[in-house]
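Undergrad: Sharing a model that was predicted from the sequence below.
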Amino acid sequence: MTHTLTAPCSYQEDIKKSRFAAYAAPVSSVDEAMRFFAEHSDFEATHNCWAYRIGQEYRFNDDGEPGGTAGRPILQAIEGQDMDRVAVLVVRWYGGIKLGAGGLVRAYGGCAANCLRLGDRTEIVDLATVTCTCGFADLALLKSRLVQAGAVISQEDFNEDGVALCFTVPRSVAGDLEVTVANITRGRSAWDVVS
């Protein structure tokens, strides 16, 4: 079960005199993630390290920390909590004590994980976009069954033959719903999964 954040969140802690501040937010595109990093980075800080995961796309940045000690642990924190469509930035102000590679991995990954734990989350439901048609006589019952299945109707177009509906529905129930629609309309409906 994959989750995303419902709203931005933050977390801060001091580790051996270095201050770490983590900022996390739900994002739906790479551009949105990069805007989030630009808006929350502190260019007076020593390092602004980040990672995001959006479906199969992911990226991370160590921003001058030794390779693999900052961005990758942030990404691992995202993946370790089964999160998706999330961007996490961890800002570090160096306090004069070196943490070593293991210490950096624990600090960046731990700060990111704590930030994500504090955030409100919601399950990501894979939605299918469907168009279907039906006659006027079947519309009320059909709409009732769509709502029961968790569908959200985004468009209704009326014509002389009936109604064309466009809606989103959880992909896990789309197949059963197609059978239900065919039964309601006695096979006279058109059904097309757009995406």
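TA: Noted; the coordinates are in hand. Numbers count the residues shown, from 1 in each chain.
Undergrad: For the rest of this, base every contact and every neighbour count on C-alpha atoms.
TA: Noted.
Undergrad: Make sure L146 is indeed in a helix.
TA: Yes: assignment of L146 by DSSP: H, G, I helix; E, B strand; the rest coil places it within a helix.
Undergrad: T6 versus that one, what's the distance?
TA: 25 Å (CA to CA, to the nearest Å).
Undergrad: what's the single longest helix in this structure?
TA: Longest helix of the chain, by residue count under DSSP state H: helix 100-118.
Undergrad: and L146 and T6? which has more neighbours close in?
TA: L146 (20 against 15; other CA atoms under 10 Å).
Undergrad: Can you show me the strands along the protein?
TA: Using DSSP state E, the strands of the chain run over 3-5, 9-15, 18-26, 47-54, 57-61, 86-93, 121-123, 127-134, 152-159, 162-170, 191-193.
Undergrad: also this one, for the comparison:
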Amino acid sequence: MLFEDTYRTIDQPTTGEFRDKGSKFLAYAFPIRTEEEVKNHLQALRAEHPKARHHCFAWRLGLGRDNYRVNDDGEPSGTAGRPILNTLYSQDLTNILVIVVRYFGGTLLGVPGLINAYKTATVEALVNAVVVSKTINEIYRIEVGFERLNDVMKLIKEQQLTVLQQSFNQECTLEIELRRTLVNVVIGRLEKMEGVQVTFVG
């Protein structure tokens, strides 16, 4: 069992293809971090494939099973978006979007045929993907006077934390990235230091 702050996603965008009775299903898988990115990818693919009949998709974000969206884009309900999403669940992938572009070949495939086509196209795209494990991280801002900076830097080094940005004016300000499982330990220790202020950023 992976830590609860670890998730599986894909490293880079990939594509896959499936054909059935003249219809062509082109699957595009993208790693995403926000819902906003979904719109951008959809717009780009609609511009790239203006003659395609359908642009069906499913995305999933985060570790819960409730942050997702499916869209059949005119296909019979449940025959496109849901099979794509189920494939993401079965491979335990999240922070991912899969769009399947369909060029209609003139022959109706029926419900089982469509479910199979959207699922298979998605699997083809994921077969070509590099799956990576990532940690869910939170960002904190630390404000500290020069006299305590050494203590803070020592803790950052000891816990091998990522410093995203730092500025040293009258006060020192650091932004650090923390794995969710380390939050309690690290923030607890920082809060015990005198003259150190910690703020959750996101």
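TA: Thanks, I have the structure now. Model, not experiment: these values are computed from the prediction.
Undergrad: In the longest helix of structure 1, which residues are buried?
TA: Going by neighbour count (16 or more other CA atoms under 10 Å), the buried part of helix 100-118 of structure 1 is 104-116.
Undergrad: same check, this time on stretch 47-66 of structure 2
TA: Here stretch 47-66 of structure 2 shows 52, 54-63 as buried, counting by 16+ other CA under 10 Å.
Undergrad: Please report how far the residue nearest the centre of structure 1 lies from E32 of structure 1.
TA: With distances taken as CA atoms, centre = their mean, the residue of structure 1 nearest its centroid is R85 (2.6 Å). R85 of structure 1 sits 10 Å away from E32 of structure 1, going by CA to CA.
Undergrad: ditto for F167 of structure 1
TA: As for F167 of structure 1, its distance to E32 of structure 1 is 26 Å (criterion: CA to CA).
Undergrad: neighbour-wise, which of these two wins?
TA: Just comparing F167 of structure 1 and E32: by other CA under 10 Å the higher neighbour count belongs to F167, 19 against 14.
Undergrad: what does that one align to in structure 2?
TA: Mapped onto structure 2 by TM-score structural alignment, F167 of structure 1 lines up with I176.
Undergrad: Who are the contact partners of its match?
TA: By CA atoms under 8 Å, 6 or more residues apart in numbering, the contact set of I176 of structure 2 is 139-142, 161-165.
Undergrad: So what's the residue count around the spatially closest residue to it that is not a sequence neighbour?
TA: Distances taken as CA to CA, 6 or more residues apart in numbering put V163 closest to I176 of structure 2, at 4.5 Å, once the chain neighbours are dropped. Neighbours of V163 of structure 2 under the rule other CA under 10 Å: 17.
Undergrad: Alignment lookup: V163 of structure 2 to structure 1.
TA: Using TM-score structural alignment, V163 of structure 2 pairs with I153 in structure 1.
Undergrad: Next one: that match from V194 of structure 1, what distance?
TA: According to CA to CA, I153 of structure 1 and V194 of structure 1 sit 14 Å apart.
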